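[1] Got a predicted model here, sequence first, then my questions.
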Amino acid sequence: MFLANQLLTWILSVMFVEWGLLENPIREFPAASGSNFTNNYLLFPFLSALFSLYYPNHKSLGLQVLYQLMFVVGGGIYIACISKYTELLRYIHLNVYLQMLVTVIILNMTRLYGIWFFQKKTHQER
């Protein structure tokens, strides 16, 4: 789950920087990439793994929506704070709300990939 999410966040973060949607003025490896390493390759994949691990699959739809909102809004608040109070992230043609939409899509893509990858096959399907 962690590696699957790293793949998605790496591709998207590089695309967002190259397309001029956002920039990371201060970053760990400025010569290697225009992306922020800690947020995109460590923190977000870790939170995505936790999201998938504790997702309430067999609970009500309302609880699932609340669970997703908790992660997405929490991430949105974090992103808004680092965008406003630090030089780690600067939005150019992207905003926190679009970032939250991308976040919910990536979280669910990673979760569905994990369900597919770890599904148990019956003896006849092997």
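    Received the coordinates, thanks.

[2] C-alpha only now, for contacts and for neighbours.
    OK.

[3] buried ones in the longest helix that the chain contains?
    Secondary structure of the chain per DSSP state H: the longest helix is helix 61-85. Residues Gln68, Phe71, Val72, Val73, Gly75, Gly76, Ile79, Ala80, Ser83 are the ones in helix 61-85 that count as buried (16 or more other CA atoms under 10 Å).

[4] Pro45 and Asn5 touch, don't they?
    Yes - Pro45 is in contact with Asn5 according to CA atoms under 8 Å; the separation is 5.3 Å.

[5] I'd like the distance from Gly62 to Leu69, if you could.
    From Gly62 across to Leu69, the span is 10 Å (CA to CA, to the nearest Å).

[6] actually Ser83, not the one I wrote
    Counting by CA to CA, the gap from Ser83 to Leu69 is 20 Å.

[7] and if you look at Gln6?
    For Gln6, the distance to Leu69 under the criterion CA to CA works out to 21 Å.

[8] Am I right that Tyr91 is in contact with Glu23?
    Yes - look at Tyr91 against Glu23 with CA under 8 Å: they come within range, at 6.5 Å.

[9] if we can go back for a sec, run the chain-centre distance for the longest helix of the chain.
    11 Å (CA atoms, centre = their mean, to the nearest Å).

[10] Can you name the element that comes right after it?
    Tracing the chain past helix 61-85, the next element assigned as helix or strand by DSSP states H and E is strand 90-91.

[11] then this one, side by side with the first:
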Amino acid sequence: MSRFVEQWILVFVWGMTLASLLFIPRDKYRSALTIFLFKQCITWLLGLLVVEWGWIDYPVRLFWKVNATSFTFEYFVYPVICIFFMLHYPERRGGWTKLAYYAAFTTGILVPEYVIEHYTRLIDYLHWTWYWSWISLFLTFVLSRWFYVWYFKPVRPDKIKP
């Protein structure tokens, strides 16, 4: 695929992700921003590690002189997806439903990544496979959920000191 087409894929992804932000309820902006920033911290570290260790390469990317990771995915798309993951999390459902929710979001990210890896130069797996991506995505969702629950835990009235 030509570099021109790959650049337009990046522009399309940015446009769709920016448009999706319009669907965040106004009363959830604080939660959304907290989720977004926490997920960026995780993906920044993991993204840099896998690139520096030579497991993944991003031949076509934004800010190619500054950073070897995929700015589009690591710093924008994935954190925005995590916002929707958290805001629509099945809080009052059973364990199997929650596990299926994690698996659905993880697989929903992995399928386009796998297609992009095979048909474009936006991502190249060097010493990486699709199941490592699936595991790392799943675990970062779990870690983000733990943080979200910890950060936004409700204060019980019996725990408030006078």
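    Cool, got the structure. In this text the structure is predicted, and so the values were computed from the model without any measurement.

[12] Report the TM-score for the pair.
    The TM-score (TM-score structural alignment, normalised by the length of the first structure) is 0.94; 126 aligned residues with a CA RMSD of 1.2 Å.

[13] before we move on, the earlier item: and Tyr91 and Glu23 of the first structure? Which one has more around it.
    Neighbours were counted for Tyr91 of the first structure and for Glu23 using other CA atoms under 10 Å; Glu23 has more, 23 against 18.

[14] For that one, list the residues it contacts.
    Val17, Gly34, Ser35, Leu89, Arg90, Tyr91, Ile92 (CA atoms under 8 Å, 6 or more residues apart in numbering).

[15] For Met1 of the first structure, state which of these is nearest.
    Checking the contacts of Glu23 of the first structure against Met1 of the first structure with CA to CA, the nearest one is Ser35 at 20.8 Å.

[16] what's the counterpart of the closest one in the second structure?
    Using TM-score structural alignment as the criterion, the counterpart of Ser35 of the first structure in the second structure is Thr69.

[17] Repeat that for Leu61 of the first structure.
    In the second structure, the position corresponding to Leu61 of the first structure is occupied by Gly95, as judged by TM-score structural alignment.

[18] Break down the first structure into its strands, ranges please.
    Counting by DSSP state E, one finds strands in the first structure at the ranges 22-23, 90-91.

[19] list the helices and strands the last one packs on?
    Applying 3 or more CA pairs under 8 Å, 6 or more residues apart in numbering; DSSP states H and E, one finds that strand 90-91 of the first structure makes contact with strand 22-23.

[20] so the strand it packs on corresponds to what in the second structure?
    Under TM-score structural alignment, the alignment places strand 22-23 of the first structure onto residues 56-57 of the second structure.

[21] Also stretch 102-113 of the first structure?
    Alignment of stretch 102-113 of the first structure against the second structure: residues 136-147, by TM-score structural alignment.

[22] quick one: which of the buried residues of helix 61-85 of the first structure is nearest to Glu125 of the first structure?
    Distance ranking of the buried residues of helix 61-85 of the first structure against Glu125 of the first structure, using CA to CA, places Gln68 first at 32.9 Å.

[23] how close does the residue lying closest to that closest one once chain neighbours are set aside get to Tyr67 of the first structure?
    Sequence neighbours aside, Val104 is the residue nearest to Gln68 of the first structure in space, at 7.3 Å (criterion: CA to CA, 6 or more residues apart in numbering). According to CA to CA, Val104 of the first structure and Tyr67 of the first structure sit 11 Å apart.

[24] what about Phe44 of the first structure, neighbour count?
    By the measure other CA under 10 Å, the count of residues near Phe44 of the first structure is 19.
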